[in-house]
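Trainee: Sequence and computational prediction follow.
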Amino acid sequence: MDYTQAFAISAAGMTVERTRVDVAALNLANANTVQGADGNAFRPMRVVARSTSNLQATFTALVDGGNATAPDAMQALPTVSIEAADVAPRMVYEPGHPYANGKGFVSYPGVDTAVEMVSMMSATRAYEANVAAMNAARTMALKALDIGGAA
């Protein structure tokens, strides 16, 4: 059995989840900013994971195919991109604020702190699950080497 595939799958999952944590932290850090250093308002970001392959085989076909479909399966690992979310800004009534509009409202980014915290916690748990899967594959590989070395 080739354990590098298991390691690659876990690593790809950890990359996606680390990116989700980073983006959630970025959104939370900028939740109360009015404008950035470039003068533009901050737009909340979202992580999008996409498969790079057109692999249409069913799970049964992949299992029955064994290692013959392994290169195709490795191409199906997700790629991660960060895109700006299309969220309406949060309008807060602060008439004394220097960036208030004519009606006294200040436009803050449309960051929902509860959603970002839940996203961060779920990404952390998914990252931990990927670490556990990688450790299990490593343990199995070491045990296989021990068995093979003892024979």
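Mentor: On my side now, so go ahead.

Trainee: CA atoms for contacts and neighbours, from now on please.
Mentor: Fine.

Trainee: a helix runs through residue 87, doesn't it?
Mentor: No: Residue 87 is assigned coil when assessed by DSSP: H, G, I helix; E, B strand; the rest coil, not a helix.

Trainee: who's in contact with residue 10?
Mentor: 130-131, 133-134 (CA atoms under 8 Å, 6 or more residues apart in numbering).

Trainee: Please pick the buried ones from those residues.
Mentor: Buried residues within these, counting neighbours by 16 or more other CA atoms under 10 Å: 130-131, 133-134.

Trainee: just these now: which is nearest residue 49?
Mentor: residue 130 (15.8 Å; CA to CA).

Trainee: Which strand or helix spans the nearest residue to that closest one once chain neighbours are set aside?
Mentor: Leaving out its chain neighbours, the residue that sits closest to residue 130 by CA to CA, 6 or more residues apart in numbering is residue 10, at 5.1 Å. For residue 10, the enclosing helix or strand under DSSP states H and E is helix 3-29.

Trainee: okay, now the one to match up with it:
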Amino acid sequence: MSDLFNILSLSSSGMAAQANRLRHVSENIANADTPGYQRKTASFEQVIEHGQKTGAVQSGPVELDQTPTKQVYDPGHPMAGEDGFYNGSNVEIMIEIADAREAQRSYEANLKMFDQARQMSTSLLELLRR
């Protein structure tokens, strides 16, 4: 029975990590047109308890993508220099969409694993009641 609860814990940690990743993706998409904005990336770390790897994951520190920002020519923009250029963001919408899709599918896989473990524990409890 403890293995089933362990599976529930592992899958819920995966769902929490992917939800955090999706939050960063949505922030990136929302700030795609913000001058000087740098793309945020989420990393994952294994959870270690008592010196042992548990199999669970957690979100690591947020990192800023070091890809150079785009130079945008718009002489009328308030942030434009004398040459008419200003620093745009380094967010690529297609990359963000792909990251969002990957996070969604990973979340769904963890949700399915959680649901399977829940169904198995329910079935086990029903068998024990008889």
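Mentor: Perfect, I can see it now. Please read these numbers as outputs of a predicted model, since none were measured by experiment.

Trainee: those helices in the second structure, which residues are they?
Mentor: 2-30, 93-129 (DSSP state H).

Trainee: need those helices in a markdown table with distance to residue 42 of the second structure, can you?
Mentor: Putting the helices of the second structure into a markdown table (distance: least, CA to CA, whole Å) gives the following:
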| stretch | distance to residue 42 of the second structure |
| --- | --- |
| helix 2-30 | 6 |
| helix 93-129 | 10 |
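
Trainee: so of the ones you listed, which one's packed in deepest?
Mentor: Each of those was scored by mean neighbour count; the highest is helix 2-30, a mean of 18, by mean count of other CA atoms under 10 Å.

Trainee: buried residues in stretch 83-97 of the first structure?
Mentor: residue 89.

Trainee: That stretch maps to which residues in the second structure?
Mentor: Stretch 83-97 of the first structure corresponds to residues 63-77 of the second structure when matched by TM-score structural alignment.

Trainee: who's in contact with stretch 89-102 of the second structure?
Mentor: 22, 25, 28-29, 31-39, 65, 67-70.

Trainee: With stretch 34-41 of the second structure instead?
Mentor: 21, 24-25, 28, 31, 62-66, 69, 86-91.

Trainee: chain center to the longest strand along the second structure, what's the gap?
Mentor: Secondary structure of the second structure per DSSP state E: the longest strand is strand 52-59. In terms of CA atoms, centre = their mean, to the nearest Å, the gap separating the centre of strand 52-59 of the second structure from the centre of its chain is 16 Å.

Trainee: Okay, angle between that strand and helix 2-30 too, please.
Mentor: 30 degrees (axes from the mean of the first three to the mean of the last three CA atoms, to 10 degrees).
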